[in-house]
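1. no FASTA, just this:
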């Protein structure tokens, strides 16, 4: 479904937003759920994020290189159901022009996947180049929300998402770009 009747999408990255990194190891709390497995950083995922993400008025879509492992490993750890997963283009299919201008390799694929639906993209690598490109090429509302990878998702990030999602619900449809 496209347009104002469709629920917004939430494209969610894992590394950075859910698994913080880049700080000192002592900076991060460890959450033991018994499902840490072989990945040494899974203990950094806050299990409270699952219910908070599930409560947002949107459709969650994994936008991560974890691909379906996000459904197999991350979702059960934080109590989320299986969600759609973005399939990324092969590196040979990426546009050299995008690299020259600094466009993130995920940006085009997310706009294509959204197919005009409003979306929020939560990632730690979003830049102003991505924001400008989405604004020029996506006919719906979009929020490109950069998360500090040293902190991961914070209360302020959730507040920003909630505010935008409620605004989007009440905003008039956006015309073609």
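-> Okay, I see it. Just so it is clear, the structure is predicted and the values come from calculations on it, not from any experiment.
2. only C-alpha atoms from now on, for both contacts and neighbour counts.
-> Fine.
3. just the endpoints, please. Distance across stretch 75-86?
-> Using Cα to Cα, to the nearest Å, one end of stretch 75-86 lies 15 Å from the other.
4. show me which positions of that stretch end up buried.
-> 75, 77, 78, 80, 82, 84, 85, 86 (16 or more other Cα atoms under 10 Å).
5. which residues touch that stretch?
-> For stretch 75-86, the external contacting residues (Cα atoms under 8 Å, 6 or more residues apart in numbering) are 33, 35, 45-51, 54, 60-64, 67-68, 71, 109-110, 113.
6. tell me which of these fall in helices.
-> 49, 50, 51, 54, 109, 110, 113 (DSSP state H).
7. mind listing the strands for this structure?
-> 9-12, 59-62, 84-85, 119-123, 142-146 (DSSP state E).
8. looking at the ones you listed, which is buried most?
-> Mean neighbour count (mean count of other Cα atoms under 10 Å) peaks for strand 119-123 among the strands of the chain, with a mean of 24.
9. for comparison:
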């Protein structure tokens, strides 16, 4: 089996985990109006650390394809697969809001197609964990990152431990 297909996925959000909030900045998620000071919050050491994890990195961000154009080169990542979000469904969104689900939850489970995954985001809740546990057959780790600080060494340790501990044979 193709190694890429066998490895767990790491779904990666941009705003919060890679671009920490704080201070004055342009509207997040709007790369067309971003400034150099906005991108100065990116830590170039993050790319090599993410690339060293034993998983397939996938952008799971409202930036969509702009993450490859604006973020990846600034932190030393290659072009990554992107979750392109489908057009909104008012009925589905109301149901998700009612249950407290993040708007990405159902789509990431669908995109993973039964593969184990980590979801790194700054907006995860217990509702997301419960729903994914009940609707996804493989192992998952929903890793909440403090949006004011972004990914830290402790976060990388947790991600690496889960990947190497749960999937050492992969």
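-> Right, received. Where do you want to start? Treat the numbers as computed from the prediction; the structure is a model and nothing was measured.
10. what number of residues lie near residue 159 of the first structure?
-> 11 (other Cα atoms under 10 Å).
11. end-to-end on stretch 36-52 of the second structure?
-> 27 Å.
12. any idea how far that stretch is from the chain center?
-> Distance of stretch 36-52 of the second structure from the chain centroid (Cα atoms, centre = their mean, to the nearest Å) equals 14 Å.
13. cool, stretch 136-154 of the second structure as well?
-> Put simply, stretch 136-154 of the second structure sits 8 Å off its chain's centre (Cα atoms, centre = their mean).
14. which bit of the first structure covers that stretch?
-> Using TM-score structural alignment, stretch 136-154 of the second structure corresponds to residues 138-156 of the first structure.
15. and that stretch, what's buried?
-> Buried residues in stretch 138-156 of the first structure (16+ other Cα under 10 Å): 138-153.
16. give the contact list for the counterpart of residue 125 of the first structure in the second structure.
-> For residue 125 of the first structure, the aligned residue in the second structure is residue 123 (criterion: TM-score structural alignment). Applying Cα under 8 Å, 6+ apart, we find residue 123 of the second structure in contact with 102, 144.
17. now residue 123 of the second structure: how far from residue 145 of the second structure?
-> On the measure of Cα to Cα, residue 123 of the second structure and residue 145 of the second structure end up 8 Å apart.
18. do the same with residue 17 of the second structure
-> 6 Å.
19. so what's in contact with the two at the same time?
-> Counting by Cα under 8 Å, 6+ apart, the residues touching both residue 17 of the second structure and residue 145 are 120, 121, 122, 151.
20. turn those into CSV, including distance to residue 38 of the second structure.
-> As requested, those are exported to CSV (distance: Cα to Cα, whole Å):
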residue, distance to residue 38 of the second structure
120, 21
121, 19
122, 18
151, 17
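21. and those residues, which is closest to residue 37 of the second structure?
-> Residue 37 of the second structure lies nearest to residue 151 out of those, by Cα to Cα, at 18.7 Å.
22. isn't that closest one up against residue 17?
-> Yes. Assessed by Cα atoms under 8 Å, residue 151 of the second structure is found in contact with residue 17 at 5.2 Å.
23. restricted to helices, list the buried residues of stretch 75-86 of the first structure.
-> 75, 77, 78.
24. now do the same for the last one: its match in the second structure.
-> I take that to be residue 78 of the first structure. Using TM-score structural alignment, residue 78 of the first structure lines up with residue 75 in the second structure.
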